[in-house]
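Undergrad: Quick one, structure for this:
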Amino acid sequence: MSRPLVADIDLDALRHNYCHARAQAPGSHALAVIKADAYGHGSVACARALEALPAAERPPAFAVASLEEAETLREGGIRSPILLLEGIFEAAELEAVEALSLWMAVHSEWQLEALLAYRPARPIPVWLKVDSGMHRLGFPVEAVPQVWARLAAAPDQATGLHLMSHFATADAADPGECRRQLVRMQALAEALSAPLCLANSPATLAWPEAHGAWVRPGVMLYGSDPLEVPNSASRALQPVMTLRSRIIAMREISPGEAVGYGRRWVAARPSRIATVACGYGDGYDRHAVDGTPTLVAGQRVPLAGKVSMDMLTVDVTDVAEADIGSEVVLWGRAADGTVLFIDEVARHCDTISYTLLTGVLPRVPRRYHGGFD
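TA: Below is the predicted model of the structure:
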């Protein structure tokens, strides 16, 4: 019998979330971001599921972080356009960009010079990355007109020019800095008559004025609410990954007895403690505090004690039916339909859903539901 821990991936929920993103920005194209192995969900399976949507609903393009991620998709049979969000990492990669028919971001002077010196058989679609305030990647706003002109003057190397930037605070309740970035980018796009891609997941859900020619939903595709203050649109997202396991041992302890490494959790009453097959060796966050919620038999029960490499322990004193073999949901949807949202678990770990989703390790099997053949 195999270890009971599994990551169930609901491809119907993925498609729902993508269609929901499109509905928030009906006048925009929606670029489906599936970098980091589709945020831990399996990039090829997720891309296939989205490509299986009706033609009018499927993504016009996918986005990844690197050439290696794009190669994985092409090897998996994905034929849709793929945008390299960080462009190339060395000039020699341009041959593969051309061979795989990829789109690429250009965010640095050296990338620009490499592209203009290259002689492709067909021009490469280019998305010009602008630093509108994040100060991470991109050309300064004031330098963009000249860079744009150089690209426009090189039709043998570059085609399909777009402007792209990234919000630093679109998820925050205070709109100040986000609005400043938006104003800068809209003015630049208007001056250049350029199609604009600005809205990430939070902006797709909460900033309709930022939608532009393209939006690029990322973490929202996987059912995580990216907003600091949820709204009706973000509440409609459905969890795609359910990390589920089972109870493998039970014990009863007396008041004053401790559980786990460092004796962090101490029983305040006669307690029933369940040991679950899941730990930080699987990607569950070791920083989870006592009281971090899980679902046992569809009921919320708290983590009790530090997470170990292969196991964690929960207090099931108030769940009479809990026993060896009972289902435990670490995040996602229980068999009875009860949902434990990953964002709540992340808050108890002092982190964000992105780190939990991308941190689920390869030894946890992915099991896909909602066929796409």
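Undergrad: Every contact and neighbour count from this point should use C-alpha atoms.
TA: Noted.
Undergrad: What's the biggest helix in the protein, counting residues?
TA: Secondary structure assigned by DSSP state H gives helix 176-192 as the longest helix of the chain.
Undergrad: ok, residues contacting that helix?
TA: Helix 176-192 is contacted from outside by 132-133, 141, 145, 163, 165, 167-170, 195-196, 210, using Cα atoms under 8 Å, 6 or more residues apart in numbering.
Undergrad: looking just at contacts, which helices and strands does the helix or strand just after it meet?
TA: For helix 176-192, the following helix or strand on the C-terminal side (DSSP states H and E) is strand 196-199. Packing partners of strand 196-199 (3 or more Cα pairs under 8 Å, 6 or more residues apart in numbering; DSSP states H and E): strand 158-164, helix 176-192, strand 214-215.
Undergrad: which one of those has the most crowded surroundings?
TA: Each of the helices and strands packed on strand 196-199 was scored by mean neighbour count; the highest is strand 214-215, a mean of 24, by mean count of other Cα atoms under 10 Å.
Undergrad: Other residues contacting that strand?
TA: With contact meaning Cα under 8 Å, 6+ apart, strand 214-215 is reached by Ala25, Ser28, His29, Ala30, Leu31, Pro195, Leu196, Cys197, Leu198, Ala199, Asn200, Thr204.
Undergrad: can you do 10 Å?
TA: 21-22, 24-25, 27-32, 162-164, 195-201, 203-204 (Cα atoms under 10 Å, 6 or more residues apart in numbering).
Undergrad: you'd agree Arg244 is in a strand?
TA: Yes - residue assignment for Arg244, taken from DSSP: H, G, I helix; E, B strand; the rest coil, places it within a strand.
Undergrad: One more, so I can put them side by side:
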Amino acid sequence: MSPRVVATVDLGAIRHNLHQIRARAPRAKVMAAVKADAYGHGAVPVARTLVEAGVDALAVACMEEALVLRRAHIGGQIALLEGILSPEEAAMAVYEQLDVVLHDHWQIDLLHALGPTAQVRVWFKLDTGMHRLGFPVEDVPRLQRALTEHPRWQFAGWITHLACADDPDDPFTPQQLARFSEALQGVPGPRSIANSAGLLGWPQTHVDWVRPGLALYGASPITTLPAERLGLKPAMAVASRLIAVRCFNAGETLGYGRHYTCPERMPVGVVAIGYADGLPRAVSSRAEVAIDGQRLPLAGRVSMDMITIDLRSMPNARVGSTVQIWGPGLPAEHLAEAANTIVYELFCGLTQRVQFQHRNG
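TA: Down below sits the predicted model:
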């Protein structure tokens, strides 16, 4: 049986991107973000690849994601970026030897309730301006006291998260760095600041640990620094098939809402992909796909299962031809721009109907 839509993930590209990240921050340890199913690339195969490549730690959003990795026998440091949410998760974090990123005092209380013998590795997250999660920077002395009260806790370090690092000219990032530095002046412990945007655009954020996400998967969060200029290789390619080729006269319309009117007699292709596979409806008549490297514009609205494309520049296209949605020569950034979204959402938005293939493992 031939799949309708295939996402091919090149694990060799992820190893390459990790190498590029290490070259940019050679003195820093690397905590690789594999949350959200490794940004839609497949958490288990990606995590195995990164561990085999010598990454220092992995990061997930929540306990459910961490357990997927542990059940796949992936060892080493795994950090819970949102921390623990219940007494059960506190106990599980200790049992599974997970790093817990603490962002509020009630989470400290959850660990405290486990008793003085509980051994756990903790990070403290400081809010330097993202205003999402994190302790106020004024709480640093109180957090230091919590560590002295729990001598069996292993302290991993201090974390903050950047709000505007994807804009190299935004003055807010230096403000966040200053707040973080001032709050921790003279305070021991490793520091972690840089996400992918910080890693690529702000060398002063590299410090002791970097936490790349998107860059590992071969995309850049900074529009002025495209991935190819940074030496990154896209890890995912998505393709479907041409399932019909038809010809329509000038003035005839295509698809729901008669959204597209043929300007002349023209061949039209039907491709087996739609928003139920994760192709955003917002790209209707705005994006391009490719056959044999030839870019072809969408013509009409994206429907649940299909799109229609303008074949005037490739009138000899045949049913069964592979249609590239994104991949080499047609970066996901193009589709994201057409959808007025970001590549993160494209990667994470692919549905269970897409068949994944991992190669170069």
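Undergrad: How close are the two chains, by TM-score?
TA: Overall, the chain-to-chain superposition scores 0.96 on the TM-score scale (TM-score structural alignment, normalised by the length of structure 2); 361 aligned residues with a Cα RMSD of 1.5 Å.
Undergrad: Going through the contacts of helix 176-192 of structure 1, which ones are buried?
TA: Ser132, Gly133, Leu163, Ser165, Phe167, Ala168, Thr169, Ala170, Pro195, Leu196, Ala210 (16 or more other Cα atoms under 10 Å).
Undergrad: Can you tell me the centre-most residue of structure 1?
TA: If you average the C-alpha coordinates of structure 1 and look for the closest C-alpha using Cα atoms, centre = their mean, you land on Val219, 3.2 Å from that point.
Undergrad: What is the aligned counterpart of Arg70 of structure 2 in structure 1?
TA: Under the alignment (TM-score structural alignment), Arg70 of structure 2 maps onto Arg74 of structure 1.
Undergrad: for Val120 of structure 2, same thing?
TA: For Val120 of structure 2, the aligned residue in structure 1 is Ile124 (criterion: TM-score structural alignment).
Undergrad: quick one: contacts for its match?
TA: If a contact means Cα under 10 Å, 6+ apart, then Ile124 of structure 1 has 94, 97-98, 101-104, 115, 155-161 as its contacts.
Undergrad: Now it. Nearest residue, chain neighbours left out?
TA: Closest residue in space to Ile124 of structure 1, ignoring its immediate chain neighbours: Ala158 at 4.9 Å, by Cα to Cα, 6 or more residues apart in numbering.
Undergrad: Please apply the same query to Leu161 of structure 1.
TA: Nearest to Leu161 of structure 1 is Val126, by Cα to Cα, 6+ apart, at 5.1 Å.
Undergrad: Okay, angle between the helix or strand containing the one you found and strand 158-164 too, please.
TA: For Val126 of structure 1, the element it lies in under DSSP H and E is strand 124-131. Using axes from the mean of the first three to the mean of the last three Cα atoms, to 10 degrees, the interaxial angle of strand 124-131 of structure 1 with respect to strand 158-164 works out to 20 degrees.
Undergrad: How about the match of Arg70 of structure 2: what's its closest non-neighbour residue?
TA: For Arg74 of structure 1, ignoring the flanking residues on the chain, the nearest one in space by Cα to Cα, 6+ apart is Leu100 at 7.4 Å.
Undergrad: Map the one you found onto structure 2.
TA: Residue correspondence to structure 2 (TM-score structural alignment): Leu100 of structure 1 is matched to Glu96.
Undergrad: what number of residues lie near that match?
TA: Counted with other Cα atoms under 10 Å, residues neighbouring Glu96 of structure 2 total 14.
Undergrad: for the one 4 residues further on, same thing?
TA: When neighbours are defined as other Cα under 10 Å, Val100 of structure 2 has 28 of them.
Undergrad: Pro202 of structure 1 and His166 of structure 1: what is the separation?
TA: The span separating Pro202 of structure 1 from His166 of structure 1 equals 11 Å under the rule Cα to Cα, to the nearest Å.
Undergrad: repeat for Asp290 of structure 1
TA: Using Cα to Cα, one obtains 36 Å as the distance from Asp290 of structure 1 to His166 of structure 1.
Undergrad: Neighbour count: those two, which is higher?
TA: Summary of the neighbour comparison: Asp290 of structure 1 and His166, criterion other Cα under 10 Å, with His166 having more neighbours (25 against 19).
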